[in-house]
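Engineer: Kindly generate the corresponding structure for this input.
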Amino acid sequence: MTLKKKGDGRRVYNKRHYCAFCSKPYSKMACHLEAKHSDMPGVESALKCPKGSKERRLQLSLIRNKGNRAHNNKIIKDGKGLLIPHQQSTKSSKAGEYLHCINCEGYLKRKSLWRHMKRCYLSQKVKGLKPGTSRVQAVGKYAEPVPDNVNAQFWKLVLDMHQDDVAKVVQSEKCILKFGEHLFNKHGQDVTRHEYIRQKMRETARVLLQGKKDGKLETLSDFFVPANFPHVIDAVQKVAGLDERTNVFKTPSLALKLGHNLKKVANVLECEAMISGDENTIHNVRIFKQICETRWSECVSSYALRSLTEAKWNAPQLIPFAEDVRNQYLDTKRMECQRNLKEETVKKNWAKLAKITLCEVIIFNRRREGEVSKMTLNAFTLRGTSVTHPDVELALSELEKKLCKHFQRIEIKGKHGRKVPILLIPDMASSMELLVQNLRNCDMLDENPMFGRPQTLNHFRGSGIIRKIAQNCGAKHPGALSSTKLRKHMATMSKVLNLKDNEVDDLADFLGHDIRVHRQYYRLPEGTLQLSKISKVLLALERGQLSNYKERNLDEISIDPQDKMSVDSGSDTEEEIDSAERDASRS
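Structural biologist: As a prediction, the model looks like this:
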């Protein structure tokens, strides 16, 4: 509804409001409520206030806004009709430019909503909201109606998405919402996986957006029509940035992800079609899946995998340097942060100590940053404090017994649901105990992870913290300091130590992965090891001296590349042997 004016410039008062009780439009809502609904709750109390009083005006305004909001929600769900804003605009506007105020329920423009919320007469209602993001528009989005046949909790997850063209496609496309709800049913109980679910929906929406730009694919269901398969391939290749001249993807991992997403969407649609008995959709989806088995690898996967593999060739494989890992920066900052938190218990000091402690735990244990970042509060408070079993203690040396008393052990959830341990030295344990003691005073929630952000349900990201500290601590090679490179450093150095097979198994188990993964992915083919050890075998073969090192391992072989190969006078050279063979053949 836009503001209209007469020929002489005066305003036309033609705005109508919808009654919250009979859902009909009236230009003078106060008169209508007094005449027809004076006995209704809210109206009765408003009419008891003196005429012209501020309290009477505010209560009637709230009832009027509730009626308008009920009407607006119906229009938004149906997708057609005239919306009633709180203030009329001189220019025509789209529904996406407006949001309802969660206090007075007025329908206002997004850009001016923050200004209205500051002076809204019912702002005290905000104090009871569940903590989370405090941005005005984000809070206002939760007040919008939930689409039919969509889970309310899942819809809130969708609304938390960054609002752009891709998000609009996600919210309007039923197939993407079904795909997202399928993932939400599997992973929704874990708040840390919500961003993963949003990412998968956005990836799928980007392909659909590309298909719409090309004018070939209007909805996601069009992707599964067999005749449209070439257009699907074209859209995926454009989104992933395929160079047609070199057949190399700009983002090969995205091409692989899009293939997995489309196959999962196909499975979800097939199940939905089976339930509803839609034989045409079932037939199309099954044919699409058959075509994918034959053609997808040929058109997409083979190029993407080759791009990923070739990118790793001759790439510098950085591993951390001992002097950078031993940097005293963390010790100094830890003591400083502990002192500051004890002197002044505020959120800022709590967050600084949490970041330093999180970084220390990740680096010391060579643990995946996501595993430690998501550590629950119960994992620390209920950590095992039992003494070593007497029978096991008999097999330990004196040093190993001291180490058992020195460290504390925590068990947390790792990748694929594995139980992985974390060892804490006394300094780390004291920092974490100090954090727990000051949780309440720093507005931390009971549902928060151990390293959660104050007043939110999110946690600090270990990767970003390590990167920032690596740049500030004066490390010579800050790019080599990351949780993944630290894990690879430990796996590579275990190869230098020449550990036994059972010891390597124990190390891989502590790092939280399988021994095959340990050898294939984490233990780098370090160039130093190849130059120093394998080169000795090649030199021995070249000089014909390999038999001299029979029954020796690589460490026991000693051969100097600078020494010239000496020829033993008592033995035949290859030329003499060849000459003797020729003489024998002539005779």
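Engineer: going forward, measure contacts and count neighbours with C-alpha atoms only.
Structural biologist: Noted.
Engineer: Just give the number of residues close to Thr309.
Structural biologist: When neighbours are counted by other Cα atoms under 10 Å, Thr309 registers 10.
Engineer: Now it: which helix or strand?
Structural biologist: helix 302-312 (DSSP states H and E).
Engineer: Which strands or helices does that helix pack on?
Structural biologist: strand 248-249, helix 252-276 (3 or more Cα pairs under 8 Å, 6 or more residues apart in numbering; DSSP states H and E).
Engineer: Which residues belonging to it are considered buried?
Structural biologist: Neighbour-count burial for helix 302-312 flags Tyr303, Ala304, Leu305, Ser307 (criterion: 16 or more other Cα atoms under 10 Å).
Engineer: Now the helices and strands packed on helix 302-312 in a markdown table, please, with extra columns for mean neighbour count.
Structural biologist: As requested, the helices and strands packed on helix 302-312 are arranged in a markdown table below (neighbours: other Cα atoms under 10 Å):
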| stretch | mean neighbour count |
| --- | --- |
| strand 248-249 | 22 |
| helix 252-276 | 17 |
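Engineer: and this one, so I can compare the two:
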Amino acid sequence: MSTETQSAGKTTVCTKNKEVDGYSKLAIGRKIDEENRIYSKNSSIYIKEHTKSNEKSKDGRVFDRAHACLFCGKLFTNIQVHLEKHTDERIKDLKEAKRKANIANYKEKPYLLREVKRLQNLLRAEGDHVHNLKVMENNSDELLVARRRKGTFDAHEYGPCPQCLEWIRLRDNYAKHRDTCSSKNGCATSVANVQQYIFEKRVSPEASIELKKEVFPSMMQDDITRIAMEDRLILEVGEYHFSSNFANKIKRKNYTSYRMRLAARLLTLLRKELNMPNASYLDLIKGEYFSAFVKCSIEACGVTDDEELKYPSTALKLGFDVSRLAGAKSCYGITNRKDELRNEADDFTKLVEKLWKVHVKKRAATLLEERQFNKKTELPLPDDVAKLAKYLVDSLKSLKLTADPAVFQRVVVLTEARLLLYNRRRPGELEAIRLSTYRKRSQGVDETDLNLRAELTKMEKTLLETQELLEIRGKCGKKVPVLLPLEVKDAMNYLADPIVRDKCGIQRDNPYIFANTRHLSVRAGNALNLVKYEIDLRRPDRILATNLRKHTATISQVMGLDDQQLKWLQRHMGHTERVHLQHYRATSGLIERIDIAKLMLLQEKNMVGRFAGLRLEDITFEVKRIPWTIEEVEEVKVYFKEYLEGTTQKKCPGMKECLHAIQNSKLKGTILQRRSWETLKKKVSHMMHAKK
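Structural biologist: Next up, the predicted model:
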């Protein structure tokens, strides 16, 4: 039979698979005995079994590896000799490289020979790649792979290296192959896995370029991810979340990946619950399966031994995404003129709107509120914060800024931790600072700003002279400020220096000032966690980015900021007044036990009119302590004799006994009646302890 092989924009027709004497004869007469073939599962694709020795050869070596020509599509065992017969520009480059290697001196020759070998490997691998694509499409013929094996063989485990196009077992061998890859540009294993899925058409064609390029490589490569990449409606949910977080270039892939995998987990549970192993969301979003969605959503949250949801927020997230899945199915039905699908989705949406809140949302939301209420807020200790700040300042001042990768990494960690502690910013906001943003920073103050203040104090002038200002993108697209104190100026200039970055192995196209050796930035939260354990703090576990923000919001209560000053603080922190009050500001025990206690006492003592018009902090009144007299003590000994002598099993008198004693004192006209029952109880308790 005749097949077509595509290469370099051309199609070469070659005769293959002609049966001759029981053998499958390829274009060049390549014979592969049936017993030497290893077939893929449920396929006519095979590889030639690997053999280590050849009895017919003088030195025992086996020359049975064939490669496909990139330009004519034929198979040859000595492909490099054949390639030089073609006149393509790339062959001319190869010949020129060979010529230079032949006339080079002994120092340059090894390098040039390696370059020749690299060019040969790239041409050979690309020819094999074109051949293998045709084999996978036809589901028959020999697959040309880099490393043949004995035993079982699964064609779907193989795919091309995204850089050099050599066909390997991506999941098992890509990490090793990357070290010897003929291409000069490497990539992550996850990228190679996604490339494999695309070539095998296991990724839905509806997936956008952004999902394929950015989101899929960041996902854990397992069955959940494969389901997420195959299901049409999950991809729609992924597109929604990617677009919603488009401006957040660092984290958008993580947010999208999480929501897609969550939807895929739910689909896995639904398939198991309904015994429909190959069902998609298009098949399952129907009114008759709504109860299964409810049950599986609860199951996806995990259930504790007390029959409580382990992760209730998962149920809330699923509620939103289930509605989006139904909406995506409805849109698919409309665009493809399939009224049945649209009606199924619309009916399902009505059930979600009416019943989801009752069966899922209310349970999860109530549990979240309860846990939030019971959660103990532990703010950082002020001494720890001061000690850490001093350590960071001293470390930055003493560091020698040499162009060394280890020094660069250390400067990144110290600077990020210092800015996080000083500005109380969210870690993700600092990580996203770009070189271009840093170069546009505000380094001085214009006359308009100076005119806003009639006269500056000495401290204010010092702050203006020593600090610079960055404005970066905060949460929800808000512009938020970052103050650069004096001690980080040299460090920031060092991190932004292109010569230093080059010498320290930072990619030239890495746009972030706190860059790592890949194309991303170092995490600010990790930097803070690393530094805080380098010194002896009392409670380093409390020094977290969110806790620092809560600390700032809480002490603002004690400072007594007016409305305008509070707005300045909220703008710097990058959140609204509602978020400031509800989520960040913790109740101060000092305020509760002093100012609020004053208000309670004023009401109890009927002294409100006396202090009308005064602020709580200006109110003061004497608290007189009345000493116990000998007569009172003797009276206590009479009424509570059994407690003091230990003839009762009770540890301390209760309210009933104390009130009874006070009532008897009133009847007899003695002095004990002036005491409250709480004071009387404490006195008895103290007398009992004194006797022990």
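Engineer: follow-up on the earlier one: could you tell me where the helix or strand following the helix holding Thr309 of structure 1 falls in structure 2?
Structural biologist: Counting by DSSP H and E, the next helix or strand C-terminal to helix 302-312 of structure 1 is helix 322-325. Alignment note (TM-score structural alignment): helix 322-325 of structure 1 is matched to residues 382-385 of structure 2.
Engineer: I'd like the distance from the matching stretch to the chain centre, please.
Structural biologist: Between the centre of stretch 382-385 of structure 2 and the centre of its chain there are 29 Å (Cα atoms, centre = their mean, to the nearest Å).
Engineer: That one against structure 1, how far on average?
Structural biologist: After superposition onto structure 1, the mean distance of stretch 382-385 of structure 2 to its aligned counterpart is 1.2 Å, using mean Cα distance after the TM-score superposition for structure 1.
Engineer: Touching that stretch from outside, list them.
Structural biologist: By Cα atoms under 8 Å, 6 or more residues apart in numbering, the surrounding residues in contact with stretch 382-385 of structure 2 are Leu537, Arg538, Arg539, Pro540, Ile543.
Engineer: what does the helix holding Thr309 of structure 1 contact?
Structural biologist: Asn247, Val248, Phe249, Pro252, Ser253, Ala255, Leu256.
Engineer: ok so, going back, what residues of the match of helix 322-325 of structure 1 count as buried?
Structural biologist: Asp384, Val385.
Engineer: now swap in stretch 464-481 of structure 1 and tell me
Structural biologist: Applying 16+ other Cα under 10 Å to stretch 464-481 of structure 1 flags Ile465, Ile466, Arg467, Ile469, Ala470, Ala475, Pro478, Ala480, Leu481 as buried.
Engineer: Can you name the helix or strand that the counterpart of the third one in structure 2 falls in?
Structural biologist: Correspondence of Arg467 of structure 1 to structure 2, assessed by TM-score structural alignment: Asn529. For Asn529 of structure 2, the element it lies in under DSSP H and E is helix 524-532.
Engineer: Can you provide the mean distance from that helix to its aligned counterpart in structure 1?
Structural biologist: So helix 524-532 of structure 2 averages 1.7 Å relative to structure 1 (mean Cα distance after the TM-score superposition for structure 1).
Engineer: Can I get the helices and strands packed on helix 302-312 of structure 1 in a markdown table including distance to Lys333 of structure 1?
Structural biologist: Formatted as a markdown table, those follow (distance: least, Cα to Cα, whole Å):
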| stretch | distance to Lys333 of structure 1 |
| --- | --- |
| strand 248-249 | 43 |
| helix 252-276 | 38 |
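Engineer: if we compare the ones you listed, which one ends up closest to Arg586 of structure 1?
Structural biologist: Among these, strand 248-249 comes nearest to Arg586 of structure 1, with 61.5 Å by Cα to Cα.
Engineer: thinking again about what came up before, would you reformat the contacts of stretch 382-385 of structure 2 as JSON lines and include distance to Thr620 of structure 2 and secondary structure?
Structural biologist: As requested, the contacts of stretch 382-385 of structure 2 are exported to JSON lines (distance: Cα to Cα, whole Å; DSSP: H, G, I helix; E, B strand; the rest coil):
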{"residue": "Leu537", "distance to Thr620 of structure 2": "37", "secondary structure": "coil"}
{"residue": "Arg538", "distance to Thr620 of structure 2": "35", "secondary structure": "coil"}
{"residue": "Arg539", "distance to Thr620 of structure 2": "35", "secondary structure": "coil"}
{"residue": "Pro540", "distance to Thr620 of structure 2": "38", "secondary structure": "helix"}
{"residue": "Ile543", "distance to Thr620 of structure 2": "36", "secondary structure": "coil"}
